[in-house]
Each structure stands twice: as C-alpha cells, then as structure tokens.
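> Dropping the sequence and predicted coords here.
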Amino acid sequence: MGLEFDRKDLKSIADYSAQIARLRESLATRIVGQEAIVTQVLAAVFSEGHCLIVGVPGLAKTLLVRSLAELFTLDFSRIQFTPDLMPSDIIGASLLEEDHAGKREFHFLRGPIFSNVILADEINRTPPKTQAALMEAMEERQVTAGGTNVPIDRPFFVLATQNPIEQEGTYPLPVSQLDRFQQSVQIDYPEAAEEFEIVQQTTSSYDPSLQPLLTKEAVVELIALTAKITVPRRILDYVSKIVRSTRPESEEAPQFVNEWISWGAGPRGIQAILSSARSLALMDGRTEINAGDVHEMAFPALRHRMVPTYHAEAEGVDCDAIVKKILTEMPDSLYKPEECERGDRPGFLQRLLGRS
C-alpha cells in the first residue's frame, strides 16, 4: 500500500527529514521538553490532519501552535472560543453592499476560517451551534455560505486546545466532531529539570525569535510525500486488528474490552493511525512505516474515539490503559512498552481524564 519512489522523491524525503530536524531544534528554543507532544502535532500537520491538544492551563498549548505557525510561511488565524461566539464569527457572513451605480448585491465577507493554520483556542467554551461551524470545514475543506460552496485554500488544519479541569460553563465536543480530529494529544506537567529551565527562561529577558523554515509550497510537497509512504500489507492488517479490537462485541474484541468500552473506534481510527504513522516515517527519513510508528500513534489516534463504560471509570481505567492492554495482548506480540517512552506515562492528566 503506497506509491513507487523515484530518485527525486528519495532525495526530497532525505532533505525534508533534515529540515524537520532543524525545525524541531528551532522550536526547542521556545518550547522546553514535550518532545513526544511536538512529534504528534507535527505528524498531524504533515498528514494534513486536525489535532486536539488537551492540557491544564500554563502548559504552552497555545504557544506551541503559535510557534509552529511562525516556522511555516502559512496564513494563521487564532479564534478564541467564548460562549457568545457565533458561527458567522468563524466562517464569515454575506453583506448587502451597494456599488457606485447604486446596484445592491450580497458579497461574502470571509471569516478567520479561511487560513491555512487555525488555532481554535479553548474550543469547548463555545456552544455546539458554533462548534458545528467547524465541522464542514474540517471534513470537506470548504464552507457553505448563501447556498454557495466556498473552498478553503490548502493546506488546511485545525489545531484546537482544551482545558480538561473546569467543566462549568463548557460544552463537551460531540462525538461526531471529536472523530474529525486525527489526534487527541494530552500534555502533562513537565519534569523537574524541564520546569526549572522554563522558569529560568520566562523570568528573564530571554525572548527567542523564530524564522520561517518551510514555505507553503514545501508543506504542500511534504503532505504529498507523506501520502506516498509505503504501508506494508502486514502492517495494514495489524492496524485493522487493533482498531477492531476496540469495538465491544466484535469477534476481535477481548473480554476486557466488552467490560470497559461501550463504543469503539470506527474506520477513521485506522486512517488516523496510518496517516500519522506515515508522517513519523517521513520525519525519520524512511519510505515505509513500521510497527513502532503504529504503536506510537495508536494512543493519540484512538483515545478520543473510545467511550469507556461506567464500570471502567469506576475502576479508574482510562482509554490509554485500554489501548496499551490491547497492544500488549495482540497475537503478533510486536508491542514492547519500553520502546514507547512517550506521553502515555501515568501522570496527572491521565489520572484526571478517562476520555479527552
């Protein structure tokens, strides 16, 4: 599953892999630690997927997105979601205008959604009617205004943030919209050494500036190259088995899934794992994904597509723990937990959340 690579493609993959390494180095001057989080967000960007970033206040969620936007020569819009935000504040509105001849016509005034990178800050602070304004744009890369379909310039991806603590006055995202996010990334508190460095930087005159490293054309080519990364048939079957194992009452589902999950991941779960795994392979300079890529991206791709039962919540079992158990018990025995030193380590956010 994949396309043939010519010499030009192989050279482009090697060159872009080196450029992405430099991009990460530049990003590290402003974002301390959080390497796994940066990897997951970049994996979404280079496969033109949408990403939901979940974390308590002060963990640089917004700063991460803004810094990434500075490293690309892409149009960037920040939308601060509030309870009084209207759909027209996002997609735009048709206004009646009069020309010099006195003729009146409706003209569509484009909203902030017409950008390449959208920062949807605190997306769960606005009512479902406004949240739904994003749905068509996220899925179809277009909006409907005045009976006309208005395409959105590519590349296009929504990077949304969400605070999981304060639930008063918030509106949980509907399942249909959660499924449109390729990944749900959970940011936990930094390690002690990282926090010390953060305090040193933010309480001094240190103010690093970022220069664009990837042009719009380069990002478009990166996305096209990512789609060509080979997916071996055995890996495709493996991912399919993983996702099907999350569905209770299915043939592949183990007994603990029937007890802990009331609703499993759909086909988009398979697509999300493969798309983001392809990005990992490209960032590493490879032309083919492997099982390690799948294991690393299974957590952010599946945790928001699974609905735990009350029994699981009562036992303190979250979706990450279920995904880990599924991977561990797969008959292929490919998963080695020690190889995945990522953000799925037990932390404050995972103890707080069973589902993002």
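Yes, it's here.

> From now on I want contacts and neighbour counts done on CA atoms only, so please keep to that.
Fine.

> Roughly how far does Glu105 sit from Ile91?
19 Å (CA to CA, to the nearest Å).

> who's more crowded, these two?
In this view Glu105 and Ile91 are compared by other CA atoms under 10 Å, and Ile91 has more residues nearby, 23 against 12.

> can I assume that one is in contact with Ala133?
Yes. Taking CA atoms under 8 Å as the definition, Ile91 is a contact partner of Ala133 at 7.1 Å.

> Comparison target, given below:
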Amino acid sequence: MMGEFDAIRPYADAEVPAVLARLAADPAFLEIITHFRYPRLSGPLGKLLKPLIAHRLRSEFRGIDSVAKLQDKVEPYVDSTIERATDGVTYSGVERLQAGSAYLFLANHRDIVMDPAFVNYAVYHAGLPTPRIAIGDNLLQKPFVGDLMRLNKSFIVHRSLSNRREKLAAFQLLSAYISHSVRNDRESVWIAQAEGRAKDGDDRTDSAILKMFHMCRKDEPFAEVIRDLQLTPVSISYEYDPCDQAKARELYIRASTGSYTKSAGEDDQSIALGITGYKGRVHVSFCPPIGEPASDAKQLAQDVDQQILGSYRLFPVHYLAYAQWEQRDAALNVPQAEQLFSAEELATARREWQRRLDACPVEQRPYLILQYATPVRNQYRLKAGLEL
C-alpha cells in the first residue's frame, strides 16, 4: 500500500540495501566519486576506475541495513570534510535538547548542504538522533542526488510547481508530513527560514513558511499548533562564506539588469564549493524553543528573527566590512573591531578579508561588503531596541 507521504519522505530502513545497490550501479554517481577520490586520474582512466569503485562501494555498503548504520559509516568522512574546510566548529544551546523530544529546527540559510550538515553534526555528537531535512526539489536534478539525500533523512519540498492548485496540495502534504514527523514519529525536522539562501546576509523568516506549518491543522489555534511542534530557531554563523564571490556577482547582476538567470550546473558548483571551500570558524546557536508563540505568522516571524539575528556570532571580518560599508548607520553604537578582538586575530582577519576584496571585481565589491556588514547592523539594531 502506498503511504500518503511516499512521494516526499526519507527512505525507511527496509529500503536502504536496495537504494545502496542502485547507487553502486549508477554511472553518474560513480563518475562523481571517481572524480572526487582520484581527480588526477578520473579523466583518462575514468572508465577503467569505475568498475573498481563500484566493487569498493558494494563492499563498503555490505551489511548496512539501516539509516543509523549508514550515518555511522559516513560520519568519519563528514567530520574530516568539516575539519579540512573550517578552523573549528562551536555550538551553544545544544545541551537544551532533550533525548526523546522532537523539535522543529527553523534555521537561517546561507549554504545549501552545510547548514543542515552542521546542525546534524552538533546533534549527532551530542548523542541525539539527527533531524529529518527539508530539501528543495530544484536540487534533485540527478536521480542519485535524490537517493543520497533521502538516505540521509531528507524529505522533498516541491518548489518547482507552477500550477497554483498543485502548489497548494504540495504545501498541504508538506505541512502534514512535518506535523506527523514531530508529533507521531517523534523525529526532529530541519527547515530553512525562507526559500533560497540569504545572499545579502540579511536572515529573515518568511511568514508563509510559518503559515504552512499550520495548514494541516487549520481548525486549531495557530499558536497552539506552533507550540506543539516545539519550534526552535537555529542561528548558523560562518566566519567566511565560500560562495561569497558568486553571491556578490549575482546581487550585482540583479541590481544592474533587474534579473538573474542561473546557468546550467550552477547549483552543483555552489554545493561543491560550499562543502569544500574555506569557512574559517563556524558557530551554531540553538535558541530555546518558542514557548509562547505569537498568534499570527507575521509577529512570530519577527520573534524568530530576533532570536536568530541576536544569536548570530559576529567575527572580526563582520566588523571590518561594516566599517567599510557606505550604508552603515552612524547612530548605531557599533564598536571598532580593535575594541573587540586581539591584534593577532584582527591581523589574520584583515589579510583574509583583503584577499577576498582583491579577488572581487571592483563594481561587485559593495555587494561583498554588504553580505558581511548586514549581520552587524541587524544585531546592533536589536541591541538598540530598534525595529529590524
């Protein structure tokens, strides 16, 4: 019998062996693995390497018959990727999460893959089950990507529908699935606060997403439904964004032409760069679950924003960018970076920031500065009790 969530849900344990077998035979997946593991050999010898890699994968996958076993197997690779591309990851608030409880993590969104990966990393190392992850169908162009994501507890958000009725039905299903996951399965969920990454550094919650959580229980009070879901804002701060140049370019093109069209493979490039590119330090702040939610979505979105923006970890680069920002607000009491950080830390940040500015075409630089300066403005507006 088809379950009502089969079209979007993650794979169940019983499905894992068949999906792994399918991946080990998928030419596109084998090509990516070959390229990733043996970049210098993958061109001329790719065809010869593929059967060897397929054989290696089948032996690695042998005996893996559950999602938990697969996550345990993959975790060392995730850890080493994180260690290679960061100067350390810190967390706050993870101690508030209780075993046996399920949460709806609503997070700011800067990176396609690494935002949920860092949340997973924190939760996994705290000895708690990892959340189910909402992922847009726009990222699942290749079948193996969908398989990989759904093996890792991802569920699909249908974003590419243009028909209004289909869109509504998809949101209704998504709403019901999130509610079922948290309340019935006792499985936490991670979802971004808005569709698409915040390319200008301005992390804002889309109230339409909050309304979507309520859709499947329309006849109950909004605040009650949200409280039931244990809505927990999460603030993810990257010292450096590996995709900052690409974001500056997109913002510049949008501003100067009025629109921006992604080129083929652009999402794939963003994903690869986001995973492997240098991020400096990363901080993930788990805010307290919202115990008394507002009774309307717009107000709740503002309350969530206060938590996410207020918990954002500002690094030296943010203050350096703010000092260069033409739109900075003189009335805000923003200290100089020198007042907050040691000379050594600041010198390192200055070198890295200058390197990024030098790599950015002059006309795009204001948009690079904007990305790093905006979180400073938001946080100091909050501190001054001003409207965001």
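Looks like it came in fine. As the structure is a computational prediction, the values presented were derived from the model and not from experiment.

> Need the TM-score between these chains.
The TM-score (TM-score structural alignment, normalised by the length of the first structure) is 0.30; 182 aligned residues with a CA RMSD of 6.9 Å.

> Helices of the stretch 101-250 of the first structure, residue ranges please.
128-131, 133-140, 175-178, 192-202, 216-228, 233-244 (DSSP state H, counting those that start in this stretch).

> Of all the ones you listed, which one is nearest Leu119 of the first structure?
The closest of these to Leu119 of the first structure is helix 133-140. By CA to CA, the value is 11.8 Å.

> ok, Gln40 of the first structure - contacts?
Counting by CA atoms under 8 Å, 6 or more residues apart in numbering, Gln40 of the first structure makes contact with Gln183, Val185, Ser276, Met297, Pro300.

> Tell me where the stretch 151-300 of the second structure has strands.
For the stretch 151-300 of the second structure, the strands defined by DSSP state E, counting those that start in this stretch occupy 154-157, 189-192, 231-238, 282-286.

> Looking at those strands, which one is packed in the most?
By mean neighbour count, with neighbours taken as mean count of other CA atoms under 10 Å, strand 231-238 ranks first of the strands of the stretch 151-300 of the second structure at a mean of 26.

> Show me what that strand is packed against.
strand 104-107, strand 282-286, helix 297-310 (3 or more CA pairs under 8 Å, 6 or more residues apart in numbering; DSSP states H and E).

> most packed of the ones you listed?
strand 104-107 (a mean of 26).

> what's the angle between the next helix or strand after that one and strand 282-286?
Using DSSP states H and E, the helix or strand that follows strand 104-107 of the second structure in sequence is helix 114-125. If you take axes from the mean of the first three to the mean of the last three CA atoms, to 10 degrees, helix 114-125 of the second structure sits at 70 degrees to strand 282-286.

> what's the angle between helix 114-125 of the second structure and strand 231-238?
Helix 114-125 of the second structure and strand 231-238 are oriented at 110 degrees to each other (the same axes, to 10 degrees).

> list the buried ones in helix 114-125 of the second structure?
Met114, Asp115, Pro116, Ala117, Phe118, Val119, Asn120, Tyr121, Ala122, Val123, Tyr124 (16 or more other CA atoms under 10 Å).

> that older thread, a markdown table for the helices of the stretch 101-250 of the first structure, including distance to Pro151 of the first structure and mean neighbour count?
Output for the helices of the stretch 101-250 of the first structure, formatted as a markdown table (distance: least, CA to CA, whole Å; neighbours: other CA atoms under 10 Å):
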| stretch | distance to Pro151 of the first structure | mean neighbour count |
| --- | --- | --- |
| helix 128-131 | 19 | 18 |
| helix 133-140 | 9 | 17 |
| helix 175-178 | 20 | 14 |
| helix 192-202 | 41 | 12 |
| helix 216-228 | 16 | 19 |
| helix 233-244 | 32 | 18 |
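
> any chance of those helices in a markdown table, with distance to Cys51 of the first structure too?
Listed next are the helices of the stretch 101-250 of the first structure as a markdown table, based on distance: least, CA to CA, whole Å:
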| stretch | distance to Cys51 of the first structure |
| --- | --- |
| helix 128-131 | 15 |
| helix 133-140 | 11 |
| helix 175-178 | 10 |
| helix 192-202 | 24 |
| helix 216-228 | 16 |
| helix 233-244 | 19 |
